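1. I'd like to go over a predicted model; first the sequence, then the structure.
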Amino acid sequence: MTPLALFKCLSDETRARAALLVVQEGELCVCELVCALDDSQPKVSRHLAQLRACGLLLDRRQGQWVYYKLNPDLAPWVHDVLMTTLEANSEWLEQDRARLGQMGDRPVRAAACC
């Protein structure tokens, strides 16, 4: 991934917030991201598809649910940029993290989501 590709991929606020939440949590289900981002499922799914298409995130299916995680094959500098951004801007995601923390019935990774 080139710097241009990374920054283009993260140039939308919804994509940037989703990516950083995934980095922070390790893995999130679409339903968790919908709750955290306080947005519609189609919009969140569209942005997640773009993050997957650019190679930043990987998805996996568990039954009917889709989970997203950071692509482990990314160059170390990409991880560094994301971690630095996350650590230096924690207040930017404060409301997203609060909504995620208040989400009832968060999925259990070995069980069905929502």
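-> That came through fine.

2. use CA for all of it now, contacts and neighbours both
-> Fine.

3. What segments of the protein are helices?
-> Along the chain, the stretches classed as helices by DSSP state H are 3-9, 13-25, 30-37, 41-53, 76-88, 94-102.

4. Report the buried residues of the first one.
-> Using 16 or more other Cα atoms under 10 Å as the test for burial, helix 3-9 gives L6, C9.

5. Check the fourth one too.
-> Within helix 41-53, the residues that qualify as buried are V44, S45, H47, L48, A49, Q50, L51, R52, counting by 16+ other Cα under 10 Å.

6. could you dump those to JSON lines with distance to L82?
-> Shown next, in JSON lines, are the buried residues of helix 41-53 (distance: Cα to Cα, whole Å):
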{"residue": "V44", "distance to L82": "19"}
{"residue": "S45", "distance to L82": "21"}
{"residue": "H47", "distance to L82": "17"}
{"residue": "L48", "distance to L82": "16"}
{"residue": "A49", "distance to L82": "19"}
{"residue": "Q50", "distance to L82": "17"}
{"residue": "L51", "distance to L82": "13"}
{"residue": "R52", "distance to L82": "16"}
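
7. got another, please set it beside the one above:
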Amino acid sequence: MPKSLPLVDMSAPVCCPPVAAGPIDDASALEVALRLKAIADPARVKLMSLLLTAAAGERTTGDLATAIALTESTVSHHLGQLRTAGLIESERRGMSVYHRARRDALSALCFVLDPNCCA
């Protein structure tokens, strides 16, 4: 039976010193690893790309499913993983769910990995 990872509240952007600043503690390492794990899938990378480049800043589940040629249920699963990691936010409007990237969370993750990335 695979070992399950502990639950971590990832609703807020990752907040810890950059990994290059010195040895990172276990809790901070887990926070970073869980977020990286959430995006470490080709479909999720494509979804993030579509959300980050969306003209209106957001797209529906159906829109995204069509764009990456997957079923809506599969896309919903991937979006759920990204949402749990705090990398996207979603809002139901009528029968559709609209998704948008959380740029603050992505910027924070980039900064934790390399404090000079956004300079």
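-> Yep, it's here. Computed from a prediction, not measured in an experiment: that's the story for all the values here.

8. what about the aligned residue in structure 2 for Q64 of structure 1, neighbour count?
-> Mapped onto structure 2 by TM-score structural alignment, Q64 of structure 1 lines up with M95. Counted with other Cα atoms under 10 Å, the neighbours of M95 of structure 2 add up to 5.

9. Let me have the helices of structure 1 in JSON lines, adding distance to D59 of structure 1 as columns.
-> Listed next are those as JSON lines, based on distance: least, Cα to Cα, whole Å:
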{"stretch": "helix 3-9", "distance to D59 of structure 1": "16"}
{"stretch": "helix 13-25", "distance to D59 of structure 1": "11"}
{"stretch": "helix 30-37", "distance to D59 of structure 1": "10"}
{"stretch": "helix 41-53", "distance to D59 of structure 1": "7"}
{"stretch": "helix 76-88", "distance to D59 of structure 1": "18"}
{"stretch": "helix 94-102", "distance to D59 of structure 1": "19"}
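
10. right, so of the ones you listed, which gets closest to K69 of structure 1?
-> helix 13-25 (6.0 Å; Cα to Cα).

11. Residues in contact with that closest one: which ones?
-> For helix 13-25 of structure 1, contacts defined as Cα atoms under 8 Å, 6 or more residues apart in numbering pick out 9-10, 28, 33, 37, 44, 47-48, 51, 57, 68-70, 82-83, 86, 93, 97.

12. Which of the residues you listed are buried? Put it as a ChimeraX command.
-> To isolate the buried subset of the contacts of helix 13-25 of structure 1 in ChimeraX, counting by 16+ other Cα under 10 Å, use the following:
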select :9,10,28,33,37,44,47,48,51,57,68,69,70,82,86,93,97
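
13. List the contacts of the alignment partner in structure 1 of L82 of structure 2.
-> Aligning on TM-score structural alignment places L82 of structure 2 opposite L51 in structure 1. Residues in contact with L51 of structure 1 (Cα under 8 Å, 6+ apart) are C9, R15, A19, L57.

14. Across to structure 2, which of these hold up?
-> Contacts conserved in structure 2 for the contacts of L51 of structure 1, using both residues aligned by TM-score structural alignment, their matches' Cα atoms under 8 Å: C9, R15, L57.
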